[in-house]
Each structure stands twice: as structure tokens, then as C-alpha cells.
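>>> 3D model of this:
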Amino acid sequence: MRRFTRALVATVLTASVVAGTAGWASATSQRPVTGMPVGTAEWRAEGLPDPARLTPAQAGAYFASLTPARQRELAAAHPTVVGNLDGAPLALRYAANARSAGGRFAGQQLLAYDPRGRGQAVLVYGDLARAAHVAVIVPGSDIDAGNLAPLTRKATALREATGGRTAVIAWAGYTTPVGVGLDAAGGELAEAGADRLARFAEGLAAVGAAAPSVFCHSYGSVVCGLAARRIDATDLVVLGSPGMRADRAADLGTGARVWAAKDPTDWIDRVPYVTLAGLGHGTDPAAPEFGARRIDAADARGHDGYFAPGTSSLRAFAAIAEGAAR
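Okay, the predicted model is just below:
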């Protein structure tokens, strides 16, 4: 009976999405990439501290105990470990990831790079170490190391809207759903992503970066909802959200201000805001009963238009990122 109920719910949710997206959907199942990066066994074999047992703060303390020459030596010998070790020095991680990515992101600040699966990458725009304000953008479906353009456009638009004053992080640091289907209706990928996002946020604090405002698009808002209580953020902003796996903003357990945007042409509004048999993500964060602060998105267009230059939503995002919104 449970299997039948789950299948029925999946059929209803997927049919709703197909109707709202002109027939585009995918049943491709994704396995979340988890655990320590490639090269960890070789790192451990040298008697170096086990990355799986280090908190970001401990990783930062370990590198602080080394000479600059030894730090560079480890980054050169073990780039996939150092480049993905939250809490390690920023410049060291940029150098390590440039090496392990083989020039794929030449000239960019690559804070994390994991080639496993479809690939994950985290890009930084601005001076993360010195910026007074930091923003993190968490994407939804179809974003990976091979398809970063939709995410990087959002990141550069937000940075430009703040006059270049805010350091913006394009965080493609989890396995996203492909298309809109059962994975997007379920929570498995979001749960794995939430763990990675929470650790990433700890890493930002460990290197002394400013507490971030976190912008969560589409399925990324499910990730943010599950991670909310573990992230020291100033603001949590969801846009085009299918739900956050919470009935109310107060249930997220975060001290951050919670904001929501949904434009009138976004197909996400046709997705049922329910949770049943493990599928669906609950209350619409843009609904009054959820209790989030509303962001005007009336002039945004479609599911992916919230960061378009000149829109009210982008202006509001910039004000939030700079700590100027009330």
C-alpha cells in the first residue's frame, strides 16, 4: 500500500510539473555525491590528519600550525584534498583547485572542485577574505560543474547590483536533480546537500569570512530549509521555491531573517505544496501563512528570472546582501 501511495503521489506531482513546464520532465535518478574527496586515502597514508574527523575550525588550526612552504607542499601533493577541505586557507584552496581542475576554470577563484559524478564546483566573485558582506547562491535542478552558466549569471548579476561590494559565492556544491521528476519531488538529494552546505558555511566562519546571506533557488530552497538551523546566516532568501520542508518560517530553527519571492509567471506555483509519502516539500514559503518576509517579484519573468538586471527582485536581493533591507 505504501509503495502504491508513493507511486500515486509521484505521478500527481510529476504530472503537475509537466503541465507547468510545457512537458519538460525527467525520471533520471541521481545518487548524491557524499564523503571525502578523491585522494583522501593517499593523504591518510602519509599520516596526515584524517579529513573526515576534522571540523572546519580544526582544519584551519592545523594549517595555521604549518609553515607557508609546508602548506604549499601539501596543496601541490594533494590538491583534491586541500582544495575541498573546509577551513583551509582560501588562497591555498584556490591554488589547489586550479591544479586539480586542470585549467578548466582558468582565471577564476575556485573554492571547491569535485569531479565525481556530474561534478561539483564552487566559484567566488570578489575578495571573500576582506568583504564586509558575503552572499551564497544555492541553485536548483540541472546545475553541476559542466553546467554552471545559469548559476554564475546569477552570481555576477548580484555582485554587480551591489556595486561590487559584496563577495558572491556560486555554490554548486551538491548533487542537484536532473530535470523535474521524482528526484526533485523527493528529499534525498536535498538532505545530502544540506549536510554539505552546513559544513561549507562552517568553513566560511573558520576562515573569518563575514556571515553570509544565502539565496536559495527552486530545489535549492529545499536544501536551505533542511540546513537552516545549522547555518550562521544573516538572511535566508528563497525564490521560486517548491517548499522548504517546514510548515512555517519559525519551524526552520534559524536566527536569520527569512525572505521569499515568487513571480506571477513562475510555473512553480502549479506544483502542489504538499508532503505525502516522502514526496513534496510542504507549505509555499511565499504564502502569508508561512511567515516569511515577502519580496516584490512582480516584474520578474518565469522560473529563472529573479536575478535579471533591472528587476525589483534583484534590487531587493542586493539590499539584503548589503545588510540594507528592513
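>>> switch to C-alpha atoms for all contacts and neighbour counts from now on
Fine.
>>> how near is the residue minimising distance to the centre of the chain to residue 194?
Geometric centre of the chain, nearest residue: residue 138, 2.7 Å, by Cα atoms, centre = their mean. For residue 138, the distance to residue 194 (Cα to Cα, to the nearest Å) stands at 10 Å.
>>> mutual contacts of those two, please.
Common contact partners of residue 138 and residue 194 (Cα atoms under 8 Å, 6 or more residues apart in numbering): residue 224.
>>> gap between residue 265 and residue 301?
For residue 265, the distance to residue 301 - Cα to Cα - is 6 Å.
>>> cool, residue 93 as well?
37 Å.
>>> comparing the two, which residue is more hemmed in?
Using other Cα atoms under 10 Å, the more surrounded residue of residue 93 and residue 301 is residue 93, with 27 against 17.
>>> what helix or strand is that one located in?
helix 90-100 (DSSP states H and E).
>>> following that helix, which helix or strand comes up?
With elements assigned by DSSP H and E, the helix or strand that comes after helix 90-100 is strand 109-114.
>>> residues in contact with that following strand?
37-38, 80, 83-84, 90, 93-94, 97-98, 100-101, 119-125, 173.
>>> what sits closest to the residue nearest to the centre of the chain if chain neighbours are left out?
residue 216 (4.7 Å; Cα to Cα, 6 or more residues apart in numbering).
>>> now show me the structure for the sequence below, then we'll compare the two:
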Amino acid sequence: MRRYKRTMAAVALATTVISGTAGWASGSAQEPVTGPPPGSAAWQREGLPDPAATTPAQVARFFSTLGPDRQQDLVRRHPTVVGNLDGAPVKLRYAANSRTAKAGGFEDLARPGRQILALDPRGRGQVAEVYGDLSRAEHVAVVVPGSDIDARTFDRTNDAYGTPAGMAKSLRDATKGHRTAVIAWAGYTTPVGVGVDAATGDLAEAGADRLARLTRGLDATGAPDPALFCHSYGSVVCGLAAPRLDAADVVALGSPGMRADTVADLRTNARVWAAKDPSDWIDRIPNVRFAGLGHGTDPTDPAFGARRVPASDADGHTGYFAPGTESLRTFASITVGASR
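Alright, predicted model coming up:
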């Protein structure tokens, strides 16, 4: 009987994905952007460290041996490598990515004052931005978004708290009085719509590698262990990255599942939290894994074992970071360590 129920739930999931019912929409297949940063071949021809094989800690040590003039020379001649190299000094990355943004037609990302930590123009474009002073922060958070986010939609204005930029800004505002930096990280190829890509783990697998490297890069540059806020499909990325994350907290919100049955299955030393509001359409998605479809147990299920974040006053799938909500207040508390 139990197997029958799981099979029927999987059939329901497959039907949901194909037909677009229960709040899911059709989506187009995406090829994940993987591998070292663009421009790596020219970089390596000069005998510089292989971006694919060099750890963030080794990257940090390499840059520490260079004088200011040599560092700026690498920024000028290899901006797409320096700008995406976890472990490199963050101010060098900002300068390099400003160059890439101007050259690549991402004018908004090139505006003065923006701190672009990563910008990979391949595919739909991947981007990460820092809010606050990362080099002096006492607390760091990383926002990991779900579907339909790329370099062009990163900070769209029609869904204020449904974009990584909007979520990061709101979270940092909620931690005022603390030296906090928040990274809006759209550093992986996200699903488009909520179709088969969103119901499978391929894009999340590729994203998990990049997310784990980001956290190791933060550690290599002396930043404190971050709290990760993983929204929707982003929680699948965080779940798959969990054993390799250098993080203090992992928060799944509006999650379809983390590819794990329990917190123990995540094999992480980070504290694990979960939030879901009653009006979130994600609640209508079957929490199963079958024949490659689905992401498993709802992280807010008591049997999963995550700490519960109150979210009853959040609205819909993208309301968790709205000012005045109990979920945002709790997120801010987690970020600054007050919930420990």
C-alpha cells in the first residue's frame, strides 16, 4: 500500500509537470553553464593558476604574492577570470566585473556603487552582488534563488521580494545595527518556468558545485561562515551542496524538497531551518522522488527535523522577505546569530 501511494504521488507529480496544473507552468530545457570562467584558456597560457584545479584557498595565496600593480594588470587583461575567481580579493572582483558588465551590455550592473562579485556572461548570464562591506562584515548571508533568475532578471522591479537582489536588500535592511553583508547569488543556471527542469535535479547538481565553491571562497578571504537562504528550487541546490558547504545556517523557504529525507541526510554541520507560508502554491506539489522527478520530503515536515521559521504572515511564494513579516525578522535573527 505504501509503495502504491508513492507511485500514485509520483504519477501526480509527472502529470503536474506536464500539464502545468497546481501552480506549475511549462518551462524550457536549460543547459547548465559549468567549468572554469570564460577567458581561462588565455589566462593559463600565461602560466597563471588553472581556475578549474586551483582551490579558493590557493587562489587567495596566489593573489597575496602579487603587488598592487600586477593585480590591477590582471584585472585589466583578464576581467572575466578575476571577476569569477572564488578566493580572489573582493575589490579586485568588483573592478573586474564592472569591466565585464560594460563590455557585455549589462549597463545596469555597471552602475557606480554596485559591488558585483561574479558575472559570467555565458548562456543567460550568472551574477552575484554584495550589499554591505564584505571585507569588514561580522555577519554574512547568501540568498540562493529559484527559477527564472539570470543576469537580466536579477533585479527586476515587478516582484520586489521574489528576486535575489530584492531579497538581499530587504534582509540587510532588517539587520541594521549590525555589520552585515548579504550576497545575492544567482551563480547557477536556473530553470525557466517550473517544468521538467524544475522537477529534476540536473541544474541543481551543477549549481551545488558552484555554491560550495563560493562558500569556500568566502572562507579563504576571511569572511565569517554565512547563513544561506535558499528559496524554492534554490533549496534543491542547497540540499545537494550541503555536505560541502562552509556555512553556519541553511534556511529552506518555499521549498519543493532538498533531495533528502531528513536533516541528517544532508550531512552538514550547519543548522537547518525551514519556512513555508499557508498561501504558498509550492505546498500543492507532491513531495516525492520517483524516476528522477521530485525533490523529496517537505523540509517543514516535522519528520524532516529542521527548525521551523514562522511564516504565517508571509504572502504567497515570494513574500518571505517582505518588511514587517515574522519570517523576515527571524531571517535577520539567524543572520546575526541571535537565534543560536
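>>> got a TM-score for the pair?
Remark: TM-score between the superposed chains equals 0.95 [TM-score structural alignment, normalised by the length of the first structure]; 318 aligned residues with a Cα RMSD of 1.5 Å.
>>> hang on, isn't residue 191 of the second structure packed against residue 203?
Yes - contact criterion Cα atoms under 8 Å: residue 191 of the second structure and residue 203 qualify, at 7.2 Å.
>>> and for those two, which residues touch both?
30, 197.
>>> who has more neighbours, these two?
residue 191 (27 against 22).
>>> can you pull out the helices in the stretch 151-300 of the second structure?
Along the stretch 151-300 of the second structure, the stretches classed as helices by DSSP state H, counting those that start in this stretch are 164-174, 196-199, 202-220, 233-241, 263-266.
>>> turn these into TSV, including distance to residue 32 of the second structure.
Listed next are these as TSV, based on distance: least, Cα to Cα, whole Å:
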stretch	distance to residue 32 of the second structure
helix 164-174	19
helix 196-199	11
helix 202-220	6
helix 233-241	13
helix 263-266	23
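>>> among those, which comes closest to residue 24 of the second structure?
helix 196-199 (9.5 Å; Cα to Cα).
>>> what range in the first structure does the closest one sit on?
Aligned by TM-score structural alignment, helix 196-199 of the second structure falls on residues 182-185 of the first structure.
>>> what's the mean deviation for the matching stretch versus the second structure?
In this overlay with the second structure, the average offset of stretch 182-185 of the first structure from its partner residues is 0.2 Å by mean Cα distance after the TM-score superposition for the first structure.
>>> identify the residues contacting stretch 129-140 of the first structure?
Against stretch 129-140 of the first structure from outside (Cα under 8 Å, 6+ apart): 90, 128, 151, 154-155, 165-172, 176-177, 207-221, 224, 321-323.
>>> any of those buried? List them.
Neighbour-count burial (16 or more other Cα atoms under 10 Å) is assigned, among the contacts of stretch 129-140 of the first structure, to 90, 128, 151, 154-155, 165-172, 176-177, 207, 209-221, 224, 321-322.
>>> tell me which of the residues you listed fall in strands.
166-172, 212-217 (DSSP state E).
>>> what's the closest of those to residue 42 of the first structure?
Distances from residue 42 of the first structure to those, taken by Cα to Cα, are shortest for residue 172, at 25.8 Å.
>>> that closest one matches what in the second structure?
So, by TM-score structural alignment, residue 172 of the first structure is matched to residue 186.
>>> its match touches residue 124, doesn't it?
No - using Cα under 8 Å, residue 186 of the second structure makes no contact with residue 124, being 10.9 Å away.
>>> quick check: neighbours shared by the two?
Shared contacts of residue 186 of the second structure and residue 124, defined by Cα under 8 Å, 6+ apart, are found at 150-151.
>>> Provide a list of residues in contact with the counterpart of residue 280 of the first structure in the second structure.
Correspondence of residue 280 of the first structure to the second structure, assessed by TM-score structural alignment: residue 294. If you count contacts by Cα under 8 Å, 6+ apart, residue 294 of the second structure has them with 10, 13, 199-200, 256-257, 286-288.
>>> okay, residue 294 of the second structure and residue 334 of the second structure: tell me how far apart.
28 Å.
>>> please apply the same query to residue 208 of the second structure.
Distance from residue 208 of the second structure to residue 334 of the second structure, by Cα to Cα: 22 Å.
>>> same check, this time on residue 52 of the second structure
33 Å.
>>> between the two, which has more neighbouring residues?
The residue with more neighbours, out of residue 52 of the second structure and residue 334, is residue 334; 24 against 11, by other Cα under 10 Å.
>>> residue in the first structure paired with that one?
In the first structure, residue 334 of the second structure lands on residue 320 (TM-score structural alignment).
>>> test my guess that that match contacts residue 235.
Yes - between residue 320 of the first structure and residue 235 a contact is recorded at 7.3 Å, counting by Cα under 8 Å.
>>> which neighbours do the two share?
With Cα under 8 Å, 6+ apart, residue 320 of the first structure and residue 235 have common neighbours residue 213.
>>> please, which helix or strand holds the counterpart of residue 61 of the first structure in the second structure?
Matched by TM-score structural alignment, residue 61 of the first structure corresponds to residue 61 in the second structure. Take DSSP H and E as the rule and residue 61 of the second structure turns out to sit in helix 56-64.
>>> list the buried residues of that helix.
56-60.
>>> would you mind measuring from the residue nearest to the centre of the first structure to residue 5 of the first structure?
31 Å.
>>> what is the aligned counterpart of residue 276 of the second structure in the first structure?
Alignment note (TM-score structural alignment): residue 276 of the second structure maps to residue 262 of the first structure.
>>> for residue 305 of the second structure, same thing?
Looks like residue 305 of the second structure aligns to residue 291 there (TM-score structural alignment).
>>> pretty sure its match contacts residue 246?
No - counting by Cα under 8 Å, residue 291 of the first structure stays clear of residue 246, with 11.1 Å between them.
>>> tell me which of those two has more neighbours.
The neighbour comparison of residue 291 of the first structure against residue 246 (other Cα under 10 Å) goes to residue 246, with 20 against 16.
>>> trace that one over to the second structure, please.
Per TM-score structural alignment, residue 246 of the first structure is aligned with residue 260.
>>> OK, contacts around its match?
So residue 260 of the second structure contacts 239, 266, 295-297 (Cα under 8 Å, 6+ apart).
>>> now with 7 Å, please.
266, 296-297 (Cα atoms under 7 Å, 6 or more residues apart in numbering).
>>> residue 221 of the first structure maps to what in the second structure?
Here residue 221 of the first structure is matched to residue 235 in the second structure, going by TM-score structural alignment.
>>> how near is residue 36 of the first structure to residue 82 of the first structure?
Residue 36 of the first structure is 11 Å from residue 82 of the first structure, by Cα to Cα.
>>> neighbour count winner among the two?
More neighbours surround residue 82 than the other of residue 36 of the first structure and residue 82, with 31 against 16 (other Cα under 10 Å).
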